[in-house]
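Engineer: need a 3D model of the following:
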Amino acid sequence: MFYIVICEDDILQRELLAGYLARIFKYLELEYELIEFSSGEELLSNYPDNIDILFLDIQMDKLTGMNTARKIREFDSNVEIVFTTAIIDYIHEGYEVRAYRYLLKPLDYNCILKHTNTCINDLMDKKDTIVIKDRLQTAIIQINDILYIEVLRKEITIYTKEDKYIFKISMKSVEGTLVKKRFFRCHKSYLINLRKVNSLREKESVVIINNAEIPVSRYNLKSLKINLAHILGDILC
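Structural biologist: Okay, here's the model as predicted:
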């Protein structure tokens, strides 16, 4: 079962998107539950538990979709936010709230089908785990929870939002698995989760993840920008 929310102040757009989603989930043969809201204020006041995908209109009266997303990220880091908008002026703000996609109006069924299907697959991937062990301990960590990994001498530290794990193993022992999951070696001492990057300060050669400043080597800066651009480009439809 997937839990879907639409927050859109235009009733015609809301009905159109709801109709598209009904067709999509029937086509994919998946069960879902849909809840609709007509404003950001209404959504925040009645925020459902365990939302998987939130379709959020950016240009709403009073509380905009972007500001609604900012408030949501204060307490929900898991929901995939898909913005719907008639303009792309806000796309640079997507990193701040970790937007999954931008869908441009007028909404197109095939575009929504493509990205909803991809999102569902990514949600399933979130359940992926990695088993990490050394001589003293074994841990099973959800890959999506990893913010970044730091290596110092013969020891790695895995940082998540809530915890950190220290293992006496090499970076290479985990890097091969994680680079296939949108991780990037930005520095000889750091492997970062690209989906968790909040911003890139190019002049200082650092990326910001969860308020941590992580150095980027000059050699890797261009490749990092390309990888981040691919993610940003991938969220626009």
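
Engineer: switch to C-alpha atoms for all contacts and neighbour counts from now on
Structural biologist: OK.

Engineer: now the helices for the chain?
Structural biologist: Counting by DSSP state H, the chain has helices at residues 11-28, 40-45, 65-72, 94-97, 109-125, 172-178, 218-234.

Engineer: any buried residues in the longest one, and which?
Structural biologist: The neighbour-count criterion (16 or more other C-alpha atoms under 10 Å) identifies 13-14, 17-18, 20-21, 24-25 as the buried residues of helix 11-28.

Engineer: report the two of those residues separated the most.
Structural biologist: Distance extremes for the buried residues of helix 11-28: the farthest pair is Gln13 and Phe25 at 18.3 Å, using C-alpha to C-alpha.

Engineer: contact partners of stretch 37-46?
Structural biologist: Stretch 37-46 is contacted from outside by 5-11, 60-61, 63-65, 68, 72, using C-alpha atoms under 8 Å, 6 or more residues apart in numbering.

Engineer: could these be laid out in a markdown table, adding distance to Val131?
Structural biologist: Converted to a markdown table, the contacts of stretch 37-46 look like this (distance: C-alpha to C-alpha, whole Å):
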| residue | distance to Val131 |
| --- | --- |
| Val5 | 33 |
| Ile6 | 36 |
| Cys7 | 38 |
| Glu8 | 41 |
| Asp9 | 45 |
| Asp10 | 46 |
| Ile11 | 47 |
| Met60 | 44 |
| Asp61 | 47 |
| Leu63 | 42 |
| Thr64 | 41 |
| Gly65 | 38 |
| Thr68 | 36 |
| Ile72 | 31 |
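
Engineer: the residues you listed in strands, which ones?
Structural biologist: Residues of those located in strands (DSSP state E): 5-7.

Engineer: just the closest of those to Ile53, please.
Structural biologist: The nearest member of the ones in strands among the contacts of stretch 37-46 to Ile53, counting by C-alpha to C-alpha, is Val5 at 6.4 Å.

Engineer: now show me the structure for the sequence below, then we'll compare the two:
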Amino acid sequence: MISIAIVEDDNREANILKAYIKKYGSETAQSFQITLYDDGFKLLDNYKPIHDIIFMDIEMPHLDGMEAAKKLRKLDDVVTLIFVTNMANYAIKGYEVDALDFIVKPVRYSTFRMKFKKAIERISTNEDIEIVVSRRSGIVRLTSRQIIYIEVVGHKLTYHLTDGVIEGHGSLTDLEKQLHNNDFLRSHASYLINPQYISHVQGYTVTMTNGDELRISRPRKKKFLQQLAEILGEGRDMQL
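Structural biologist: Got it, this is the predicted structure:
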């Protein structure tokens, strides 16, 4: 199920968006999980990348939507962001935080439907998949979006996640095959990296958004950089 967040301090405006989402769902036979936040701080507090699309009001007290979006992008490079605003001139600023689009209030359903459909199409090309991690205490289910990178030592796998670290057992090669369609990259025999969380690459080092520095092995460097360049060519913003 697609998860939608609405960040809006005006309860009436939030309910309009919620009603439009449900109407679109009825028309297209889709279900959506909708979460409401009345300010940006509540969205960002203990943030976990569980939402697929975020509708962000720009003019909010305490923390305006643009500043909230800048903080959000440090935590989540993947979520699709749509601004909702009274002022169209904010649209250009939206590109600074990789916003997909903006909607000007008062929101009309015809406009909402067109832009929401575009957002659905974007996330459908980057579907999240589920990973089952086997541990002595049982199994844990993860989604690919939670994974920053996976490290292997012997047969022990360490999953470095957006909200912590867990350990399991298995084959990194098998995981590489499973995560191929999500563009996970092998920089080294010991690492399988989610490119969405790469901060920058310098020499033989990949720095992740959590600050961890990972090695690029000499035999893998050329292929790794080629694959990363292809991903960048699809419009993802990373620093090389």
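
Engineer: and the contacts of stretch 37-46 of the first structure, which are buried?
Structural biologist: Judged by 16+ other C-alpha under 10 Å, buried ones among these: 5-9, 60, 64-65, 68, 72.

Engineer: quick one: which two of the contacts of stretch 37-46 of the first structure are the most distant?
Structural biologist: Ile11 and Ile72, at 22.4 Å, using C-alpha to C-alpha across the contacts of stretch 37-46 of the first structure.

Engineer: select, out of the helices of the first structure, the one closest to His187 of the first structure.
Structural biologist: helix 218-234 (6.9 Å).

Engineer: now the closest one against helix 109-125, angle please.
Structural biologist: Going by axes from the mean of the first three to the mean of the last three C-alpha atoms, to 10 degrees, helix 218-234 of the first structure is angled at 130 degrees with respect to helix 109-125.

Engineer: ok so, going back, redo the helices of the first structure as a markdown table? Include distance to Ile51 of the first structure.
Structural biologist: Output for these, formatted as a markdown table (distance: least, C-alpha to C-alpha, whole Å):
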| stretch | distance to Ile51 of the first structure |
| --- | --- |
| helix 11-28 | 15 |
| helix 40-45 | 12 |
| helix 65-72 | 11 |
| helix 94-97 | 16 |
| helix 109-125 | 11 |
| helix 172-178 | 26 |
| helix 218-234 | 22 |
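
Engineer: and which of the contacts of stretch 37-46 of the first structure is nearest Ile91 of the first structure?
Structural biologist: Looking across the contacts of stretch 37-46 of the first structure and measuring by C-alpha to C-alpha, the closest to Ile91 of the first structure is Gly65, at 12.2 Å.

Engineer: just put the buried ones among the contacts of stretch 37-46 of the first structure in JSON lines and tack on distance to Phe167 of the first structure.
Structural biologist: What follows is these, written out as JSON lines (distance: C-alpha to C-alpha, whole Å):
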{"residue": "Val5", "distance to Phe167 of the first structure": "40"}
{"residue": "Ile6", "distance to Phe167 of the first structure": "42"}
{"residue": "Cys7", "distance to Phe167 of the first structure": "43"}
{"residue": "Glu8", "distance to Phe167 of the first structure": "46"}
{"residue": "Asp9", "distance to Phe167 of the first structure": "50"}
{"residue": "Met60", "distance to Phe167 of the first structure": "47"}
{"residue": "Thr64", "distance to Phe167 of the first structure": "44"}
{"residue": "Gly65", "distance to Phe167 of the first structure": "41"}
{"residue": "Thr68", "distance to Phe167 of the first structure": "39"}
{"residue": "Ile72", "distance to Phe167 of the first structure": "33"}
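
Engineer: can you tell me the closest non-neighbouring residue to the residue nearest to the spatial centre of the second structure?
Structural biologist: With distances taken as C-alpha atoms, centre = their mean, the residue of the second structure nearest its centroid is Val78 (2.4 Å). Nearest residue to Val78 of the second structure, sequence neighbours excluded (C-alpha to C-alpha, 6 or more residues apart in numbering): Gln196, at 6.8 Å.

Engineer: how far away is the one you found from Ile103 of the second structure?
Structural biologist: 26 Å (C-alpha to C-alpha, to the nearest Å).

Engineer: check His169 of the second structure too.
Structural biologist: 46 Å.

Engineer: need the counterpart of Val179 of the first structure in the second structure.
Structural biologist: Matched by TM-score structural alignment, Val179 of the first structure corresponds to His180 in the second structure.

Engineer: ok, back up a step: so for Thr157 of the first structure, which of the helices of the first structure sits nearest?
Structural biologist: Across those, Thr157 of the first structure has its closest neighbour in helix 172-178 (11.5 Å, C-alpha to C-alpha).

Engineer: pull out the buried residues from that closest one.
Structural biologist: Result for helix 172-178 of the first structure [16+ other C-alpha under 10 Å]: buried residues 174-175, 178.

Engineer: contacts only, for the closest residue in space to Tyr109 of the second structure that isn't next to it in sequence.
Structural biologist: Excluding its sequence neighbours, the residue lying closest to Tyr109 of the second structure (C-alpha to C-alpha, 6+ apart) is Tyr20, at 6.5 Å. Contact analysis of Tyr20 of the second structure by C-alpha under 8 Å, 6+ apart lists 109, 112-113.
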